[in-house]
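J.: Sequence isn't available, so here's the structure alone:
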């Protein structure tokens, strides 16, 4: 029996795509008779279906990485944690709990780190397109730009520049792991350029797909869906720019989720009032309801402006038969390769090109939408086949 310790800040249903991926991976591997999991997390009520043991550590639920690492320095020296490491065959770090890696390696326990972003080469964990292979000054500039875009705080952006040299510590921690899992070829390409010392330990394994019900027969509604919220890195400003152009001549229906800021709600309300377009602007939407909305939408709009390694939004759209209209960032190109979605890729930040792609989808007939949706599901199911993904994870932990 192989016993694996998972140390993570949050666990599904808290968090976002990383937490969902961790949940799906554990669920998939728990199907194997000789693998069992012990989970240490800061989530009080996680979705627990497949664990052998669960330990709730509230200090792990930190929004600040530096506070998290401070708490982990204390936790990793506690007797109960040392005994826990002694009782397992491997330690799995799916997010930012990197300080446990040296403790595990000191005891000779295999350690696997899963990178869903770019934390080892960027304090903010995000990389802008065409900015890989940067020198130190360029890294500082990009970090300040990222923080300024996301938080619109000059003081926070200025201070973030000082964290770039400190991020070498993350590379040191991650470099001590036995294996590093990345989720797309593009992510590996970017990380290898800026952290070549990690290259020999990296392997690419796609995240397993969530369960997606097959769409009821019939074409989807002519409805566009955006799920990126008001995070500027997700490109809500690009979407607004595209719709400001396109709504002059169209009567589209658009659903937006995770939009909490009053200014964006007001912007879309005003755009709807001066055009024939209809906007359904929502805050948090539960996962089950989101799946229903997506399955009834003709297309998902994904205007992200950073190199997202393997966005679940694209994967779920494909498996739902919903056409992705996405910016050419990160792992998106390899996800939609060979599908109609590949023809709809546009350069990040190009609102004019996005509006044209949306018009192209809007002009599709019901039969064309049905045919494209069926093809997307077929190719998505083949690309993200659970059994292949499961075997790659098994090989990683048992090698």
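T.: Structure received. Since the model is a prediction, treat every value here as computed from it, not as a measurement.
J.: going forward, measure contacts and count neighbours with C-alpha atoms only.
T.: Noted.
J.: sec struct for residue 38, please.
T.: strand (DSSP: H, G, I helix; E, B strand; the rest coil).
J.: so residue 281 makes contact with residue 265?
T.: Yes - counting by CA atoms under 8 Å, residue 265 is a contact partner of residue 281 at 6.6 Å.
J.: quick one: common contacting residues for those two?
T.: Here residue 281 and residue 265 have residue 259 as joint contacts, going by CA atoms under 8 Å, 6 or more residues apart in numbering.
J.: What is the burial count for residue 306?
T.: 22 (other CA atoms under 10 Å).
J.: Over to residue 118?
T.: Residue 118: 20 surrounding residues under other CA under 10 Å.
J.: residue boundaries of the helices in the stretch 1-150 of the chain?
T.: For the stretch 1-150 of the chain, the helices defined by DSSP state H, counting those that start in this stretch occupy 17-29, 65-75, 79-86, 100-106, 136-151.
J.: In the fourth one, which residues are buried?
T.: Of all the residues in helix 100-106, those buried under the rule 16 or more other CA atoms under 10 Å are 100-105.
J.: Equivalent analysis for the longest one, please.
T.: Of the residues in helix 136-151, those with enough neighbours to count as buried (16+ other CA under 10 Å) are 139-140, 142-148.
J.: got another, please set it beside the one above:
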């Protein structure tokens, strides 16, 4: 079986979790008889072809860099013809798109479908559904994902006193016109954006043989918008077997200090500020230490937190970790803190922590809540309440037996080979359906 795996960017340039996970998945697919090529955009005016970790990579230009927009590339972008020409030359049976944005979006999926390939789109982020890009209703509570013009417009910033008739009328304005409304009255463009998101989800379902939900909340959010469940496939992440330890992590060190680790981006959505405030809520003699391994992203945010941390000896900002160093770092913690402030399908670090026998204190939200069982292999707390986090840390610092119980409650994690096997099952199912459809069409034409 031959497949095309499509992403918005790829190695060796700086990449995120989607590309990292894909690079780890490809060898597993190959071991199961699936040949893959990666196609990815690049912000250059020309195309490139090269090999990375034994996989052929084709980089098509997305130049000039397209602006973000709700249909996620419905009209193509500068350089799209390079992608089109390359894809037409491939003899692939499956086209699997792992992102949904202008550089890798609707136009790319539509072409693959028109070329007769089996088509798959994986959804890992709230962006295809949520104008706020977080799926947090008014930034405070988890949303069910139902696209509703009135509710979504007001959540995104339209004044609540704006009449529904006005919102409905604004939703009919073309995006090109709405763009001109930005500025002091930028909210006037929001209804049109939300209407386009609704349209984009319908178009995705039209051209994708399957929409892969990488978490249960994604599955539910897509289904609640009327997408047929036969179009959906739940495919949860797995972790490389090389990262799975066969022994439980070591008990707390003799000094009695609860060591709390954090791995993630310097971004408000990752919630480092909540952890900092939680430590500040605790008595100065509380036996806790927070170790932050941050990945650069939002420098003003990082600087504000550095100022807030000051000379507090209980909070240590450590170096950014390389991929190969994560397992060793996790072995030095007693718990991993995952204070996500938005709905995530992962984060993968939760699975990595459990693979290393490390309990997780995480936000009771989205993918974190799906991966952590409260009181069994970790603790779930209110995402944005520092006092709740402080109470959880104080409890673990005081009760070492609870920490031992949580360690013992960790079950073997789902592996990436399991994910690969499920992916192959999905691909085979799509091809079988296409074969039956082709046979039926041929019989009908006789």
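T.: Ah, there it is. Fair warning: this is a prediction, and the values are worked out from it, not measured in the lab.
J.: now the counterpart of residue 240 of the first structure in the second structure: how far from residue 63 of the second structure?
T.: Mapped onto the second structure by TM-score structural alignment, residue 240 of the first structure lines up with residue 276. Using CA to CA, to the nearest Å, residue 276 of the second structure is found at 40 Å from residue 63 of the second structure.
J.: Between the two, which is the more surrounded one?
T.: Using other CA under 10 Å, the more surrounded residue of residue 276 of the second structure and residue 63 is residue 276, with 22 against 17.
J.: my read: that one touches residue 309, true?
T.: Yes - in this structure, residue 276 of the second structure is within contact of residue 309 by CA under 8 Å, at 7.0 Å.
J.: quick one: the strands in the first structure?
T.: Assigned by DSSP state E, the first structure shows strands spanning 2-8, 35-41, 53-56, 90-93, 110-114, 179-182, 202-204, 221-226, 253-256, 278-281, 297-302, 323-326.
J.: Same list (the ones you listed) but as CSV, adding mean neighbour count and distance to residue 389 of the first structure.
T.: Below are the strands of the first structure laid out as CSV (neighbours: other CA atoms under 10 Å; distance: least, CA to CA, whole Å):
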stretch, mean neighbour count, distance to residue 389 of the first structure
strand 2-8, 20, 18
strand 35-41, 21, 16
strand 53-56, 14, 24
strand 90-93, 24, 16
strand 110-114, 23, 14
strand 179-182, 22, 12
strand 202-204, 17, 10
strand 221-226, 21, 28
strand 253-256, 20, 31
strand 278-281, 18, 36
strand 297-302, 26, 25
strand 323-326, 28, 23
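J.: Rebuild these as CSV, extending it with distance to residue 75 of the first structure.
T.: Output for the strands of the first structure, formatted as CSV (distance: least, CA to CA, whole Å):
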stretch, distance to residue 75 of the first structure
strand 2-8, 11
strand 35-41, 11
strand 53-56, 12
strand 90-93, 15
strand 110-114, 17
strand 179-182, 23
strand 202-204, 28
strand 221-226, 40
strand 253-256, 40
strand 278-281, 42
strand 297-302, 39
strand 323-326, 42
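J.: And these: which comes nearest residue 372 of the first structure?
T.: Residue 372 of the first structure lies closest to strand 323-326 among the strands of the first structure, at 7.6 Å (CA to CA).
J.: and the end-to-end length of stretch 204-212 of the first structure?
T.: OK, stretch 204-212 of the first structure end separation, CA to CA: 23 Å.
J.: gap between that stretch and the chain center?
T.: Its chain's average C-alpha position is 11 Å from that of stretch 204-212 of the first structure, according to CA atoms, centre = their mean, to the nearest Å.
J.: Over to stretch 165-183 of the first structure?
T.: Using CA atoms, centre = their mean, the offset of stretch 165-183 of the first structure from its chain centre is 19 Å.
J.: How far does that stretch stretch from one end to the other?
T.: 25 Å.
J.: Give me the contacts around it.
T.: Contacts to stretch 165-183 of the first structure, defined as CA under 8 Å, 6+ apart, come from residues 98-99, 101-102, 105, 110-116, 119-123, 188, 195, 197-198, 201-207, 309-310, 396.
J.: I'd like to know how far the equivalent of residue 137 of the first structure over in the second structure sits from residue 403 of the second structure.
T.: Under the alignment (TM-score structural alignment), residue 137 of the first structure maps onto residue 150 of the second structure. Plainly put, residue 150 of the second structure is 46 Å away from residue 403 of the second structure if you go by CA to CA.
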